[in-house]
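> Sequence isn't available, so here's the structure alone:
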């Protein structure tokens, strides 16, 4: 049985798995690498939940901040928290496809991730300065 053929065991074939544009190309990679890739996307999801919780708490708590600034910071955190899972899914798919095609792995930091990171850190620094 070839390494990537799961039809003999009754498992789904590449054409039956989602997303098809990832699973129909190449051969099954070592399961350890696929599982590591899945753990990475789960870490991104945890980060997303933290950003959403932070944005919600920032607006819900009665902090001694200017209301406009507090709302703007909460919106940035909520938008970043809503966007991170989308980026995580795209990065997971790119990495999984690269492993299946035995190609080079995509770069770790995309431009979007860098912009979101700088924005979130900037807001947190600004809030820490304003709360002094």
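Nice, I can see it. Source: prediction; values computed, not measured.

> When you work out contacts or count neighbours from here on, use the C-alpha atoms and nothing else.
Fine.

> On the three-state scheme, the residue most central in space within the chain is what?
Geometric centre of the chain, nearest residue: residue 88, 2.4 Å, by C-alpha atoms, centre = their mean. Three-state call for residue 88 (DSSP: H, G, I helix; E, B strand; the rest coil): helix.

> looking at it, it is touching residue 41, isn't it?
Yes. Counting by C-alpha atoms under 8 Å, residue 88 does reach residue 41; the two are 5.6 Å apart.

> how about stretch 56-70: buried residues?
56, 58-59, 70 (16 or more other C-alpha atoms under 10 Å).

> okay, now the one to match up with it:
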């Protein structure tokens, strides 16, 4: 796989910062794996609800989030690497707020489905 063009821009950042950025990327990957595992757990262990399709819908949302999160994580990692190479400020990402809000809503939905069932 060819190296992205941005890897030839600017100066090589301190390896400690690059490794810290990589650790953050790996944390996002772990979160994606947890979302996928949660989708499986919802389908397997959450009782069928009076609300038809709720269990499947929750699992689908978790699975889609777990599938898209690694893509967003890579893009975030690359943007931060590029910013460090060019000695720029780190870019803002709304992903943290979106993920926290979505997980809060999904968690509440799982509780409601579990109580209703």
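Looks like it came in fine. What you are looking at is a predicted structure, and each value in this text was computed from that prediction instead of being measured.

> ok, back up a step: could the buried residues of stretch 56-70 of the first structure be laid out in TSV, adding secondary structure?
Formatted as TSV, these follow (three-state DSSP):
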residue	secondary structure
56	helix
58	helix
59	helix
70	helix
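
> which pair in these spans the largest distance?
56 and 70 (10.6 Å; C-alpha to C-alpha).

> From one end of stretch 38-52 of the second structure to the other, what's the distance?
End-to-end span of stretch 38-52 of the second structure (C-alpha to C-alpha, to the nearest Å): 19 Å.

> And stretch 9-22 of the second structure, by the same measure?
Stretch 9-22 of the second structure has an end-to-end distance of 19 Å (criterion: C-alpha to C-alpha).

> any idea how far it is from the chain center?
Offset of stretch 9-22 of the second structure from its chain centre (C-alpha atoms, centre = their mean, to the nearest Å): 22 Å.

> Show where it falls in the first structure, residue numbers please.
The alignment of stretch 9-22 of the second structure onto the first structure (TM-score structural alignment) spans residues 25-38.

> Counting neighbours, what do you get for residue 92 of the first structure?
Residues near residue 92 of the first structure, counting by other C-alpha atoms under 10 Å, number 21.

> So what does it match up with in the second structure?
Under the alignment (TM-score structural alignment), residue 92 of the first structure maps onto residue 77 of the second structure.

> Surely its match touches residue 27?
No. Using C-alpha under 8 Å, residue 77 of the second structure is not in contact with residue 27, being 11.2 Å away.

> Just the element for the match of residue 92 of the first structure, please.
Secondary structure from DSSP states H and E places residue 77 of the second structure in helix 54-85.
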